[in-house]
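Asks: Turn this into a model:
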Amino acid sequence: MQTLLASQQHTDLVTHTLADDGIQWVFIPPGSPHWGGKWESAVRSVQLHLRRVVGTSMLIFEQMRTLLAQVSAVVNSRPLCYTPDTEVNYLSPAHFLIGRPFTTIPEADLGHITVGRLGYWQSIQSMYQGFWKQWHQEYLTTLQQRPKWTTSIPNISIGDVALFKESNSPPD
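Replies: Below is the predicted model:
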């Protein structure tokens, strides 16, 4: 495999195929995630919460793949901008990938069951629910601006947009 990847013929084939399809690679310098902007911020957020949720657990390939697929669905279903009708009409990264937001069937809450009593599927679902809980709490706080001491803002009135957060809301 190493010899195939290192061969000039393979490199030329990949380069020409990508050029024919109009694909252009853009690399950022290693150790410079600030050059990546928003996408590096999303990657850091996912890494941070995955480390918190997975912790020292050893996952087999299938478990990690399932968890990452569910996590990517959560992250790619987030609204990209504010819209008053977030139930039906909002734009998310998933719209650019598949034309609609990702949706899942809600599972029973497994947070109250100890990890040792969970089976393979339940342990992955528990990690997914933990990721959702932590990530959506952090993401919602980034949507809320807090200009308390810098600008004066009038009190809430009829027609203003308000953000309500429930701790027991499902991931979708």
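Asks: When you work out contacts or count neighbours from here on, use the C-alpha atoms and nothing else.
Replies: Will do.
Asks: Provide a list of residues in contact with residue 67.
Replies: Residue 67 sits next to 124-125, 127-128 when contact means CA atoms under 8 Å, 6 or more residues apart in numbering.
Asks: Kindly recompute the last result at 7 Å.
Replies: 124, 128 (CA atoms under 7 Å, 6 or more residues apart in numbering).
Asks: Using the three-state scheme, assign it.
Replies: Here residue 67 takes the helix state, with states given by DSSP: H, G, I helix; E, B strand; the rest coil.
Asks: Just want to check the distance between it and residue 48.
Replies: 14 Å (CA to CA, to the nearest Å).
Asks: Give me the buried positions along the lengthiest helix in the chain.
Replies: Longest helix in the chain by number of residues (criterion: DSSP state H): helix 120-143. Neighbour-count burial for helix 120-143 flags 122-133, 135-136 (criterion: 16 or more other CA atoms under 10 Å).
Asks: Secondary structure element holding the closest residue in space to residue 11 that isn't next to it in sequence?
Replies: Closest residue in space to residue 11, ignoring its immediate chain neighbours: residue 5 at 7.2 Å, by CA to CA, 6 or more residues apart in numbering. For residue 5, the enclosing helix or strand under DSSP states H and E is helix 2-6.
Asks: Could you also give me the structure for this next sequence, so I can compare it with the first?
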Amino acid sequence: MRNTQRCSASVEGKVYIVEINETSVYNPREGEVERMVHNHMVSHTLTEGGIKDMFADMPHLVCVVEDVLFAFFSETGLMWFDTKLKMWRRLLDRDGKRLTELSTFTLKALAEHDGKLVVLYLFGIFEMGFNERVQCELVSLHRAGDRICGTVDWSGATGTVPSSFHFLHCVAVSS
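Replies: The predicted model follows:
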């Protein structure tokens, strides 16, 4: 069974297509496609028979900040793509710990704003019926040697929406 979950974004003139087992890079100038398999992100086998978990590490969201591709995966969380090593690396804080423990069910959008990563997620609340609170994290990104580290500069509620609300696309607008 092939899973068709995929996300795409453009970085430095190349198109990155992130799928469940691989990341492909298409260079339109050269007309070339390079596929990189990331087996380390696929869950271990369920049985001795070698059947892979059908709920393997799926990409859900992608975003580009300062020419770096970020993605949220269902199992490994928030990752960034290291173009030199051609592999996904976890976005950690300066102490080497995960930035957030968000799940696929709550994280709804990634965006870039003023060189920072914006993480938007929803939490159900009961106020005059069932609504959802839009929570936001504003993350500064720092290079630390060959790594990229994140620091949550601000976190808080930005509004309330009906439970039927869905993000279609997230775009940062400046005045």
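Asks: TM value for the aligned chains?
Replies: The TM-score (TM-score structural alignment, normalised by the length of structure 1) is 0.25; 80 aligned residues with a CA RMSD of 5.6 Å.
Asks: now for the longest helix of structure 1, which elements pack on it?
Replies: Here helix 120-143 of structure 1 touches helix 38-54, helix 61-76, going by 3 or more CA pairs under 7 Å, 6 or more residues apart in numbering; DSSP states H and E.
Asks: okay, the angle between the last one and helix 38-54?
Replies: Here helix 61-76 of structure 1 runs at 130 degrees with respect to helix 38-54, directions being taken by axes from the mean of the first three to the mean of the last three CA atoms, to 10 degrees.
Asks: in helix 61-76 of structure 1, what's buried?
Replies: Buried, per 16+ other CA under 10 Å, within helix 61-76 of structure 1: 63, 67-68, 70-71, 73-76.
Asks: With distance to residue 17 of structure 1 added, can I get the residues you listed in a markdown table?
Replies: Shown next, in a markdown table, are these (distance: CA to CA, whole Å):
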| residue | distance to residue 17 of structure 1 |
| --- | --- |
| 63 | 34 |
| 67 | 32 |
| 68 | 29 |
| 70 | 31 |
| 71 | 31 |
| 73 | 29 |
| 74 | 32 |
| 75 | 30 |
| 76 | 28 |
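Asks: how close does residue 5 of structure 1 get to residue 68 of structure 1?
Replies: Taking CA to CA as the measure, residue 5 of structure 1 falls 27 Å from residue 68 of structure 1.
Asks: Run a quick neighbour tally on residue 35 of structure 2.
Replies: For residue 35 of structure 2, the count of nearby residues is 14 (other CA atoms under 10 Å).
Asks: Enumerate the positions of the helix or strand containing it that are buried.
Replies: Residue 35 of structure 2 is part of strand 32-37 when elements are defined by DSSP H and E. Using 16+ other CA under 10 Å as the test for burial, strand 32-37 of structure 2 gives no buried residues.
Asks: got a list of contacts for the following helix or strand past it?
Replies: Elements were assigned by DSSP H and E; along the chain past strand 32-37 of structure 2, the next helix or strand is strand 59-65. Residues outside strand 59-65 of structure 2 that contact it (CA under 7 Å, 6+ apart) are 5-9, 11, 18-20, 69-74, 109-112, 115-117.
Asks: Buried ones from those, can you make that a ChimeraX selection?
Replies: To isolate the buried members of the contacts of strand 59-65 of structure 2 in ChimeraX, using 16+ other CA under 10 Å:
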select :6,7,8,9,11,18,19,20,69,70,71,72,73,74,109,110,111,112,116,117
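Asks: From the contacts of strand 59-65 of structure 2, which land in strands?
Replies: Among the contacts of strand 59-65 of structure 2, DSSP state E puts 6-9, 11, 18-19, 69-73, 109-112, 116-117 in strands.
Asks: Distance check, the closest residue in space to residue 10 of structure 2 that isn't next to it in sequence against residue 155 of structure 2.
Replies: Distance criterion CA to CA, 6+ apart; nearest residue to residue 10 of structure 2, sequence neighbours excluded, is residue 16 at 6.0 Å. According to CA to CA, residue 16 of structure 2 stands 29 Å off from residue 155 of structure 2.
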